[in-house]
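K.L.:
fold the following, please.
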Amino acid sequence: MSKEPDEELPLRERKKRATRQRISDIATGLFRERGFDAVTVAEVARAAGVSAMTVFNYFPRKEDLFLDRIPQAAELFAAAVRDRAAGEPPLTALRRLALRLLDERHPLSGVGETYAPFWRIVADSPALRARAREGVEEVEAVLAAALAEAGAADPPLLAALTIAAYRTVYVASALRLLAGDPVDEVARDHRARLKSAFAALERTGLDC
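P.N.:
Modelled structure (predicted):
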């Protein structure tokens, strides 16, 4: 059996990632209980048994405690382009990533049995909504850099279109989950919309 990515990291790095995840999980639990704006970083630190400075070492802003997967999203999108097979178009690799995230019901897919409460918290907090928009821009910038390395015709434009398409499908599915639609039905439509979105992106010819 192949090792998971974290298992290949040095022990020190694995411990840091575990600490980061534990702090985020504790913060998320508090936010779900009381609402994002009602919980302070100091309270998160006390619950996690660390100092507020330690929390900020891992999460520069309070919003990052909840929206903690922005760096992972940037890493995954960029890696899909950089690690693709020789001769494979970047959009083909990105489509495969998007569908894999959906199949895994990964949080970055936006589709899962337990994700509606997450989006309810985001919807109720202007600070989280603003940070989410910034996160989209950060992922777009990292993807544009990877596409430039891959020789795309117009990296910034292709990155913007790709992230906009992904976000549009993502948000539509999140809204349906918030409305109580069955997860399997949402996932089926999500897959179809992703395929349509990437087919439209491929017709631009920008990844050549």
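
K.L.:
contacts and neighbour counts: CA atoms only from here.
P.N.:
Noted.

K.L.:
residue 90 - how many residues pack around it?
P.N.:
The number of residues packed near residue 90 is 25, by other CA atoms under 10 Å.

K.L.:
find the nearest non-adjacent residue to it, please.
P.N.:
Once flanking residues are discounted, residue 90 sits nearest to residue 81: 5.3 Å by CA to CA, 6 or more residues apart in numbering.

K.L.:
would you agree the one you found is in contact with residue 145?
P.N.:
No - with contact defined as CA atoms under 8 Å, residue 81 does not reach residue 145; the gap is 10.0 Å.

K.L.:
is the residue nearest to residue 90 part of a helix or strand, or is it coil?
P.N.:
Per DSSP: H, G, I helix; E, B strand; the rest coil, the local secondary structure of residue 81 is helix.

K.L.:
so what's residue 38 up against?
P.N.:
Going by CA atoms under 8 Å, 6 or more residues apart in numbering, residue 38 touches residue 31.

K.L.:
I'd like the structure of this one too, to check against the first:
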Amino acid sequence: MTSVARVTRVAHALPVTDPGSPTPAPAEVAPSTTPPSALIRTFPSVNPSADDVPQPSTTSGTAPDPGGSGAPAAEPRRPRAKAGARERRRQETRERIVDAAAELFAERGFDAVSVMEIARRAGVVEKTVFNHFPVKEGLVFDADPPMRAALLDAVRRRPAGESVSAAAGSFVVSVVGLLGSPEAADGVARMAKVIRGSRTLLVREREILGEITDALAALIADETDARSGQLEPWLAAHAVLGLYASLLELARDRVLAGVTGEPLAAELRRRGQRGLSLLQFGLAGYAKRR
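P.N.:
All right, here's what the predicted structure looks like:
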């Protein structure tokens, strides 16, 4: 059975965008080898260990002497490898905790599961769970979701002449469109049930959306030198995140109703493009009273 934790990352994280998307996701945060279904979960990523950091190389196999004495530099310390192994064990423990929590949440709901039960199923003590996740909601939502950094980067990297709403809106549409993939369907459905079944998670999700909105508004305000209290940055940011939240809820509704694959992907693209048009061209002609 596919773990809920492995297939719920698109909510507030970073899936790979379509190749033809006008605002491609940054390659460094969306590795092409990772399937969309594995990019939906939202827990914080562990900092890379020292073993993962590229080290300078030389033709002689030794680092140059910065003092110019000609003597070879000292060999790297052995404890670095131990630190790397320790970090890998830490990550493995973290993954076990997330998997155990996801299984229990799917079985009985977020609010009915205790941290002690999660620890017992993961084979660790309760303190270990809290060392990795200081709050229980962290097992479902990342405190600083990759979605925020990716969205802001899409805005910063937009070409000259492209508006914030076009760049951010296109990114949002491409993100949510991946929820229509068959690989994501099972996890999206399970996570929708978990989130919607818990008032605590619903509140936290709204907080996350608010935090991303604030970050986008701050970026727009900084870029446009907006005066304090100026409404335009906040209106633009709320519109973009409103589109995101609406498409996310639509995807959850459809998946829970059994609609997946290309029919869902096509509907999300169609609704997303409609919403994107409203963002770019305004609401003046929408819902006029007759």
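
K.L.:
mind checking the TM-score on these two?
P.N.:
After superposition, the two chains reach a TM-score (TM-score structural alignment, normalised by the length of structure 1) of 0.77; 199 aligned residues with a CA RMSD of 3.4 Å.

K.L.:
so for residue 81 and residue 145 of structure 1, which sits in the more crowded spot?
P.N.:
Between residue 81 of structure 1 and residue 145, counted using other CA under 10 Å, the more crowded position is residue 81 (22 against 14).

K.L.:
just tell me what the more buried one corresponds to in structure 2.
P.N.:
With TM-score structural alignment as the matching criterion, the partner of residue 81 of structure 1 in structure 2 is residue 155.

K.L.:
any idea how far its match lies from residue 210 of structure 2?
P.N.:
Residue 155 of structure 2 sits 18 Å away from residue 210 of structure 2, going by CA to CA, to the nearest Å.

K.L.:
can you point out the buried residues in stretch 106-113 of structure 2?
P.N.:
Under the neighbour-count criterion of 16 or more other CA atoms under 10 Å, stretch 106-113 of structure 2 has 106, 109, 110, 113 buried.

K.L.:
what of stretch 189-208 of structure 1?
P.N.:
Quick answer for stretch 189-208 of structure 1 (16+ other CA under 10 Å): 190, 191, 193, 194, 195, 197, 198, 201, 202, 206, 207.

K.L.:
for the stretch 101-250 of structure 2, which segments count as strands?
P.N.:
Using DSSP state E, counting those that start in this stretch, the stretch 101-250 of structure 2 contains no strands.

K.L.:
run a quick neighbour tally on the counterpart of residue 138 of structure 2 in structure 1.
P.N.:
Aligned counterpart of residue 138 of structure 2 in structure 1: residue 64 (TM-score structural alignment). For residue 64 of structure 1, the neighbour count with other CA under 10 Å is 19.

K.L.:
now swap in residue 97 of structure 2 and tell me
P.N.:
Residue 97 of structure 2 has 25 neighbours, counted by other CA under 10 Å.

K.L.:
quick check: it touching residue 120?
P.N.:
No - in this structure, residue 97 of structure 2 is not within contact of residue 120 by CA under 8 Å, at 9.4 Å.

K.L.:
what do these two both touch?
P.N.:
Joint contacts of residue 97 of structure 2 and residue 120 (CA under 8 Å, 6+ apart) do not exist.

K.L.:
contacts only, for residue 156 of structure 1.
P.N.:
141, 144.

K.L.:
and the helices in structure 1?
P.N.:
Secondary structure of structure 1 (DSSP state H): helices at 11-34, 41-48, 52-58, 62-66, 70-82, 90-103, 116-123, 126-150, 155-178, 183-202.

K.L.:
pick the most deeply packed of these.
P.N.:
Most buried of the helices of structure 1, by mean neighbour count (mean count of other CA atoms under 10 Å): helix 62-66, with a mean of 22.

K.L.:
mean deviation, it versus structure 2?
P.N.:
With mean CA distance after the TM-score superposition for structure 1, helix 62-66 of structure 1 departs from structure 2 by a mean of 1.4 Å once superposed.
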